[in-house]
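**Student:** Make a model of this:
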Amino acid sequence: MTTIASQVVLHPVVSQSLKLLGTTLGRDKLYRSVQYFARFLAWFLLTRGYKIQAARWNALKSQLALGRKLMRLGKPLEHLQAALRAIQTRADAGEQITAIGRQLAYFGYLTYDGIVWANAVKFFNLSPSTTQKVNKMANRFWLAGILFSITHGLLKAGRLANEAKKLSGSQIWEKSLEVDRDAQLQALAAQRASTRHQFIIDILDVWIPATNVGLVHFNDGILGIFGLITSLLALRQQWFKVTGAKK
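**Tutor:** Alright, predicted model coming up:
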């Protein structure tokens, strides 16, 4: 029995999972996955008339959302630093502008999100109208950040595609140069894959703040599924990064 318990508790997957959950980002993406699954399930149960069961999942969704706000309290400064680094980095003008815009928008979003959290835990009390305005401003910044990210992804994807095309079409006469070109093509392929991955996440996530500010009107079932998919994609990416596993 002890041997079986040891094999389960000390299994490499368990160790890797603990390593993943030892990171703030890993925990955040796991909580976000459960949060948006709860959002979908609460909507699903409510449409079937199961109000009591739906209320339980709604409560779980709300508490996870509140807990994630607490974990993100220091992140506005991270995005501000990233914006300053983007200003100092030499890059394509369009990519640089959108990168700076994205980081500044996320800085604004998370700053207002922190105010929402402080009001929710009664650290200070805002009037209902002010709370609504702060929530809406946070979602506007979130939406702007995702739109900047989508634009950045499109510009970067186009540039990387052109660079890969030029490298593939170039004629190499020396073996050493051919090896170097293949290495560059592999690096470009990895960057293109990463850009596509982020684009998929952005194109699904964008509808959440867009709905919150009233630009579109998707129900909680659709938004829950979108949020669950993007959370699992981000969690998977963090898994590979932390554990060193091959994709």
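**Student:** Please make it C-alpha for all contacts and neighbour counts, starting now.
**Tutor:** Fine.
**Student:** Assign the residue of the chain positioned farthest from its centre to one of the three secondary structure states.
**Tutor:** Computed with Cα atoms, centre = their mean, the residue of the chain farthest from its C-alpha average is Trp173, at 43.8 Å. Following DSSP: H, G, I helix; E, B strand; the rest coil, Trp173 is assigned to coil.
**Student:** quick one more, to check against the first:
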Amino acid sequence: MVCDTFVYHPWVTHLIKFLDTTAGREKVLRFLQYLSRFIAFTSKSVKAKSLQLQFLLIRKVLRFLKPLNHIQLASKLFDNKLSSQDPVVRLANVAKNVFLAIYLGLDQINLLRLFKILPVGSNVKINGIINYKVPRWANYFWLFSILSGIVSDVRSIQTADFELQQVALEDSKIDDSEEGSIRETEILIKKIRQAKGGATRKLVWDLLDSVIVLNNLNYMKSRDDVVGLSGVITSVFGVQDVWKAIK
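**Tutor:** Predicted coordinates:
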């Protein structure tokens, strides 16, 4: 009876659905990868360092052909010109998904190199294209996608602030006896604040991810525990988003 109560508990059912998705497993592995990186630095654990690399390899396998997702999303955003979404936000998100598609495509080349399917040498030609430091170029495109995301986040926050000002101006004109209008205004303000909160959260997410990629490119010289902790926090954000998306 106790076992049935646990097995059929709604939270357990939701967890099973979460782990049954590729995105869910990948986000959990990302969390473990950066947690291992943090532990490897703080405790000087060789085992944690090894686990970090293993989690990274498994994540690369799970992301196989994922560039197609971002290409499709970028196409949909670009074609949806009649959307009510702010044009700056829309185009920034288009750029973000294009850069992510290229980043993940280059990451697939890294995966083939790790499996020794493609040669690792830096001057090897692949389909006539010289393979100069593919991992570095992958990180550049990840950085470009993050910068595009930051543009979108900042613009979304600015738009939300402007909308709140407009609602406050309209609210000052409403008579206190108009209860229906007051209620609608409260709901609208709550919706705008939620949108601003989501954009602020995403901005923090992008800034923390930028710490990781800037260290990968050697533009920053942060300690591994700082990079690991940044990855842990953004991984938690990713897990939360996938968890909420599952019905």
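**Student:** Can you calculate the TM-score here?
**Tutor:** Here the superposed chains carry a TM-score of 0.87, computed using TM-score structural alignment, normalised by the length of structure 1; 234 aligned residues with a Cα RMSD of 2.0 Å.
**Student:** how far away is the residue farthest from the centre of structure 1 from Arg181 of structure 1?
**Tutor:** According to Cα to Cα, to the nearest Å, Trp173 of structure 1 stands 11 Å off from Arg181 of structure 1.
**Student:** Give me the aligned partner of Thr24 of structure 1 over in structure 2.
**Tutor:** When structure 2 is aligned by TM-score structural alignment, Thr24 of structure 1 is paired with Thr22.
**Student:** what's around that match, how many residues?
**Tutor:** Using other Cα atoms under 10 Å, Thr22 of structure 2 has 12 neighbouring residues.
**Student:** same check, this time on Thr13 of structure 2
**Tutor:** Count around Thr13 of structure 2 with other Cα under 10 Å applied: 12.
**Student:** was I right about the match of Thr24 of structure 1 contacting Leu62?
**Tutor:** Yes. Taking contacts as Cα atoms under 8 Å, Thr22 of structure 2 lies within contact range of Leu62: 6.7 Å.
**Student:** excluding its backbone neighbours, what's nearest Val12 of structure 2?
**Tutor:** Sequence neighbours aside, Phe6 is the residue nearest to Val12 of structure 2 in space, at 7.3 Å (criterion: Cα to Cα, 6 or more residues apart in numbering).
**Student:** what about the residue mapped onto the one you found from structure 1, which SS state?
**Tutor:** In structure 1, the residue paired with Phe6 of structure 2 is Val8, using TM-score structural alignment. Of the three states, Val8 of structure 1 takes helix under three-state DSSP.
**Student:** cool, the one 5 residues further on as well?
**Tutor:** Three-state assignment for Val13 of structure 1 (three-state DSSP): helix.
**Student:** Which residues are in contact with it?
**Tutor:** By Cα atoms under 8 Å, 6 or more residues apart in numbering, the contact list for Val13 of structure 1 is empty.
**Student:** how does it look with 10 Å?
**Tutor:** Residues near Val13 of structure 1 by Cα atoms under 10 Å, 6 or more residues apart in numbering: Lys19, Thr243.
**Student:** Tell me where structure 1 has strands.
**Tutor:** Using DSSP state E, no strands are found in structure 1.
**Student:** just the helices in it please.
**Tutor:** Here structure 1 has its helices, by DSSP state H, at 2-9, 12-21, 24-47, 51-71, 75-88, 93-120, 128-169, 175-205, 207-212, 220-243.
**Student:** matching residues in structure 2 for the shortest one?
**Tutor:** When helix 207-212 of structure 1 is aligned against structure 2 using TM-score structural alignment, it corresponds to residues 211-216.
**Student:** ok, residues contacting the matching stretch?
**Tutor:** 135-136, 138-143, 146, 206, 210, 218-224, 226-231.
**Student:** which of the residues in it are buried?
**Tutor:** Neighbour counts using 16 or more other Cα atoms under 10 Å place Val211, Ile212, Val213, Leu214, Asn215, Asn216 of stretch 211-216 of structure 2 among the buried residues.
**Student:** Now do that stretch: distance to the chain's middle.
**Tutor:** Relative to its parent chain, stretch 211-216 of structure 2 has a centroid offset of 15 Å by Cα atoms, centre = their mean, to the nearest Å.
**Student:** cool, stretch 153-161 of structure 1 as well?
**Tutor:** Centroid separation for stretch 153-161 of structure 1 versus its chain: 20 Å, with Cα atoms, centre = their mean.
**Student:** ditto for stretch 4-13 of structure 1
**Tutor:** 31 Å.
**Student:** next one: stretch 123-133 of structure 2
**Tutor:** On Cα atoms, centre = their mean, the centre of stretch 123-133 of structure 2 falls 29 Å from that of its chain.
**Student:** What are the buried residues along that stretch?
**Tutor:** Buried-residue list, stretch 123-133 of structure 2, by 16+ other Cα under 10 Å: Asn131.
**Student:** Quick one: end-to-end length of it, please.
**Tutor:** Distance between the two ends of stretch 123-133 of structure 2: 8 Å, counting by Cα to Cα.
**Student:** ok, residues contacting it?
**Tutor:** Ile109, Asn110, Leu118, Pro119, Val120, Gly121, Ser122, Trp137.
**Student:** What's the match for Gln35 of structure 1 in structure 2?
**Tutor:** Using TM-score structural alignment, Gln35 of structure 1 sits opposite Gln33 in structure 2.
**Student:** OK, contacts around the nearest residue to that match once chain neighbours are set aside?
**Tutor:** In space, and not counting its chain neighbours, Gln33 of structure 2 is closest to Gln52: 4.6 Å by Cα to Cα, 6+ apart. If a contact means Cα under 10 Å, 6+ apart, then Gln52 of structure 2 has Leu29, Arg30, Leu32, Gln33, Tyr34, Leu35, Ser36, Arg37, Phe38, Ile39, Ala40, Val46 as its contacts.
**Student:** Give me the aligned partner of Gln52 of structure 2 over in structure 1.
**Tutor:** By TM-score structural alignment, Gln52 of structure 2 lines up with Lys61.
**Student:** how much space between that match and Gly214 of structure 1?
**Tutor:** 21 Å.
**Student:** returning to that earlier point: which one of the contacts of stretch 123-133 of structure 2 is nearest Ala95 of structure 2?
**Tutor:** Nearest to Ala95 of structure 2, judged by Cα to Cα, of the contacts of stretch 123-133 of structure 2 is Trp137 at 16.5 Å.
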